[in-house]
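Trainee: Kindly return the folded structure for what I paste below:
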Amino acid sequence: MPRLGVNVDHVATVRQARGTVEPDPVTAAALAELAGAGGITVHLREDRRHIQDRDVDVLRQTVRTRLNLEMAATEEMVAIALRTRPDCVTLVPERRAELTTEGGLDVVGQRGLLENPVRRLREAGIFVSLFVDPDLAQVETAQELGADAIEIHTGTYCDAKNTQTRQSELVKIEQAVRLGQQLGLIVHAGHGLNYQNVRPVVALGGIEEFNIGHSIISRAVLVGMDQAVREMLALIEGR
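Mentor: Model prediction:
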């Protein structure tokens, strides 16, 4: 059964908008776990626009399922990961001006920059995933770098404006999933997935973890975290 990783970044976004202590992403993470989430994801960005270092420290102490730390492959972030020891590190691209992560890592073009962070994290016993577009060359290079997993960027599929484009992107995702499996990689997926578009990706099979944040947090604002997580779990589990 696929696992649901709930990204609580945007709970912190609301908190940071007022520079106060609420709402608390640590509390949100606990509620998500109680509702059945199989993991918690946070992205510690260079500009600290939402999740803060203290959040990561406290989550490491309180998360009872699986803590996935999304981060850029920088020396600062590697040092933080080596200190906090999350269950998984997902290396992602990062640009200061972007509203959210806009695409996968260029693993092929940045192989030389990624080799050292991947090696150091894995030597420390940390499970390493690389966030990549559904491109076969990127998947192959991720495996060559020694990553444990890939997370397939589903944003282009989610943003498709018509059925033909959506189906074309779905085929690319499926091909990336199958190649990842053949190469011995664990396959995750995420970005832009919501209650309306997740089912076709689930139906592909072979994806062990779905990391979903904005849609769940948006729904939770209206119906509460428990119901929002349970509704998404039902879709992922085919209920």
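
Trainee: From here on, just use CA atoms for contacts and neighbour counts.
Mentor: Fine.

Trainee: Run the chain-centre distance for stretch 171-182.
Mentor: Centre-to-centre, stretch 171-182 and its host chain are 18 Å apart (C-alpha atoms, centre = their mean, to the nearest Å).

Trainee: ok, the residue nearest the centre of the chain - contacts?
Mentor: With distances taken as C-alpha atoms, centre = their mean, the residue of the chain nearest its centroid is residue 211 (4.5 Å). Shown in contact with residue 211 (C-alpha atoms under 8 Å, 6 or more residues apart in numbering): 4, 5, 6, 7, 41, 188, 189, 190, 191.

Trainee: Throw these into JSON lines and include secondary structure, neighbour count and distance to residue 113, thanks.
Mentor: Below are the contacts of residue 211 laid out as JSON lines (DSSP: H, G, I helix; E, B strand; the rest coil; neighbours: other C-alpha atoms under 10 Å; distance: C-alpha to C-alpha, whole Å):
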{"residue": "4", "secondary structure": "strand", "neighbour count": "25", "distance to residue 113": "30"}
{"residue": "5", "secondary structure": "strand", "neighbour count": "29", "distance to residue 113": "27"}
{"residue": "6", "secondary structure": "strand", "neighbour count": "28", "distance to residue 113": "29"}
{"residue": "7", "secondary structure": "strand", "neighbour count": "26", "distance to residue 113": "26"}
{"residue": "41", "secondary structure": "strand", "neighbour count": "25", "distance to residue 113": "24"}
{"residue": "188", "secondary structure": "strand", "neighbour count": "25", "distance to residue 113": "22"}
{"residue": "189", "secondary structure": "strand", "neighbour count": "26", "distance to residue 113": "23"}
{"residue": "190", "secondary structure": "strand", "neighbour count": "21", "distance to residue 113": "23"}
{"residue": "191", "secondary structure": "coil", "neighbour count": "24", "distance to residue 113": "24"}
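
Trainee: here's the other one to compare against:
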Amino acid sequence: MTKLSVNINKIATLRNARGGNNPDVVKVALDAERFGAQGITVHPRPDERHIRYQDVLDLKEAVTTEFNIEGYPDKRLMELIRTVRPEQVTLVPDPPHVLTSNAGWDTITHQIQLKDIIAELHTYGARVSIFINPELKYFEPAKEIGTDRVELYTEPYAALFPKSKHAAVKPFVEAAHLAKKLDLGLNAGHDLDLHNLRFLKESIPFLDEVSIGHALICDALYYGLENTIQMYRRQLEF
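Mentor: The predicted model follows:
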């Protein structure tokens, strides 16, 4: 079964735009779980432009499904993870100034850095996943540095999907099979939505988890959060 983890960053963005605590990030996370989310994902950034570090502490006390913290492993994030002890940490190579994650790790260039970070995260009891492009050269080094899973960076798939879904998914299928051969768990995320998610799952049936935020929250404006989460679940369960 492929699990759906709901990224609630956009809920925090909406709250921060007005100040106060509306919408309540913790309440939305609990509602998302009640509506069928099998995990909650957050990506705290140094400028706290959406999820704040205090949100992460508050969510840890409330979330009952898998809690997944994404981010660049700077000193502050590592300290937060040591305190919170989430079930999963997803390492993303995005510097503070970028709008959103836009590439996977170069596991060759950053092999020593990542190996040390992953080893430390394992001492906190976290499963570790690293954001990765569907380029085969990065997968064996990913295995060597000790990561438990890789998360396929799916923006290129989503961008090409409307023109040719088969061409779009081909490099991801190849990368997924290599990950499976190397005994790496497999996640996916970025720009997945109700149009392209089912085909990705059909093409890679052994996906462990997808993390979806922006598109899901946008759809919830029209369909409602409960209905939207169930719609996304149906794309993964057939």
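
Trainee: Superposed, how do the two chains score by TM?
Mentor: Between these two chains, after superposing, the TM-score reads 0.95 (TM-score structural alignment, normalised by the length of structure 2); 237 aligned residues with a C-alpha RMSD of 1.3 Å.

Trainee: Can you check which helix is longest in structure 2?
Mentor: helix 165-181 (DSSP state H).

Trainee: I'd like the contacts of residue 211 of structure 1 as JSON lines, with distance to residue 30 of structure 1 appended.
Mentor: Formatted as JSON lines, the contacts of residue 211 of structure 1 follow (distance: C-alpha to C-alpha, whole Å):
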{"residue": "4", "distance to residue 30 of structure 1": "14"}
{"residue": "5", "distance to residue 30 of structure 1": "12"}
{"residue": "6", "distance to residue 30 of structure 1": "11"}
{"residue": "7", "distance to residue 30 of structure 1": "12"}
{"residue": "41", "distance to residue 30 of structure 1": "12"}
{"residue": "188", "distance to residue 30 of structure 1": "22"}
{"residue": "189", "distance to residue 30 of structure 1": "22"}
{"residue": "190", "distance to residue 30 of structure 1": "21"}
{"residue": "191", "distance to residue 30 of structure 1": "22"}
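
Trainee: Closest one to residue 121 of structure 1 out of the residues you listed, please.
Mentor: When these are compared for distance to residue 121 of structure 1 (C-alpha to C-alpha), residue 41 comes out closest, at 17.4 Å.

Trainee: wait, that closest one sits on residue 10?
Mentor: No: using C-alpha atoms under 8 Å, residue 41 of structure 1 is not in contact with residue 10; the gap is 11.1 Å.

Trainee: Just give me the neighbour total for the counterpart of residue 27 of structure 2 in structure 1.
Mentor: Residue pairing (TM-score structural alignment): residue 27 of structure 2 is matched to residue 27 of structure 1. For residue 27 of structure 1, the count of nearby residues is 15 (other C-alpha atoms under 10 Å).

Trainee: try residue 141 of structure 1
Mentor: Residue 141 of structure 1 has 16 nearby residues by other C-alpha under 10 Å.

Trainee: before we move on, what about residue 124 of structure 1?
Mentor: The tally of other residues near residue 124 of structure 1 (other C-alpha under 10 Å) stands at 12.

Trainee: next one: residue 16 of structure 1
Mentor: By the criterion of other C-alpha under 10 Å, residue 16 of structure 1 has 18 neighbours.

Trainee: give the contact list for it.
Mentor: Residues near residue 16 of structure 1 by C-alpha under 8 Å, 6+ apart: 49, 50.

Trainee: how about the nearest residue to residue 169 of structure 2, chain neighbours excluded?
Mentor: residue 157 (6.0 Å; C-alpha to C-alpha, 6 or more residues apart in numbering).

Trainee: Please report how far the one you found lies from residue 92 of structure 2.
Mentor: 18 Å (C-alpha to C-alpha, to the nearest Å).

Trainee: Compare the two and say which is more crowded by neighbours.
Mentor: residue 157 (25 against 22).

Trainee: and the more buried one, helix, strand or coil?
Mentor: Following DSSP: H, G, I helix; E, B strand; the rest coil, the label given to residue 157 of structure 2 is helix.

Trainee: Okay, helices next: where are they in structure 1?
Mentor: Using DSSP H, the helices found in structure 1 span residues 9-18, 25-34, 53-62, 75-84, 111-123, 136-144, 155-159, 163-182, 198-203, 214-223, 225-236.

Trainee: The shortest one - contacts with which helices or strands?
Mentor: By that I understand helix 155-159 of structure 1. Under the contact definition 3 or more C-alpha pairs under 8 Å, 6 or more residues apart in numbering; DSSP states H and E, helix 155-159 of structure 1 sits against helix 163-182.

Trainee: The helix it packs on: how far from the chain's middle?
Mentor: The answer for helix 163-182 of structure 1 is 18 Å, by C-alpha atoms, centre = their mean.

Trainee: What residues of it count as buried?
Mentor: By 16 or more other C-alpha atoms under 10 Å, the buried positions in helix 163-182 of structure 1 come out as 166, 169-180.

Trainee: which residues sit against the longest helix of structure 2?
Mentor: By C-alpha under 8 Å, 6+ apart, helix 165-181 of structure 2 touches 134-136, 139, 150, 152, 156-158, 160-161, 185-186, 199-200, 203-204.

Trainee: Mind doing that once more with 7 Å?
Mentor: The contact list for helix 165-181 of structure 2, computed with C-alpha atoms under 7 Å, 6 or more residues apart in numbering, reads 134, 135, 136, 139, 157, 160, 161, 200, 203, 204.

Trainee: any idea how far the closest residue in space to the fourth one that isn't next to it in sequence lies from residue 153 of structure 2?
Mentor: Spatially, and ignoring its direct neighbours in sequence, residue 139 of structure 2 is nearest to residue 179 (6.7 Å; C-alpha to C-alpha, 6+ apart). Distance of residue 179 of structure 2 to residue 153 of structure 2, given as C-alpha to C-alpha: 14 Å.

Trainee: Same check on residue 202 of structure 2?
Mentor: 17 Å.

Trainee: more crowded one of those two?
Mentor: For residue 202 of structure 2 and residue 153, the more surrounded residue by other C-alpha under 10 Å is residue 153, and the numbers stand at 26 against 14.

Trainee: What residue in structure 1 is paired with that one?
Mentor: By TM-score structural alignment, residue 153 of structure 2 lines up with residue 153 in structure 1.
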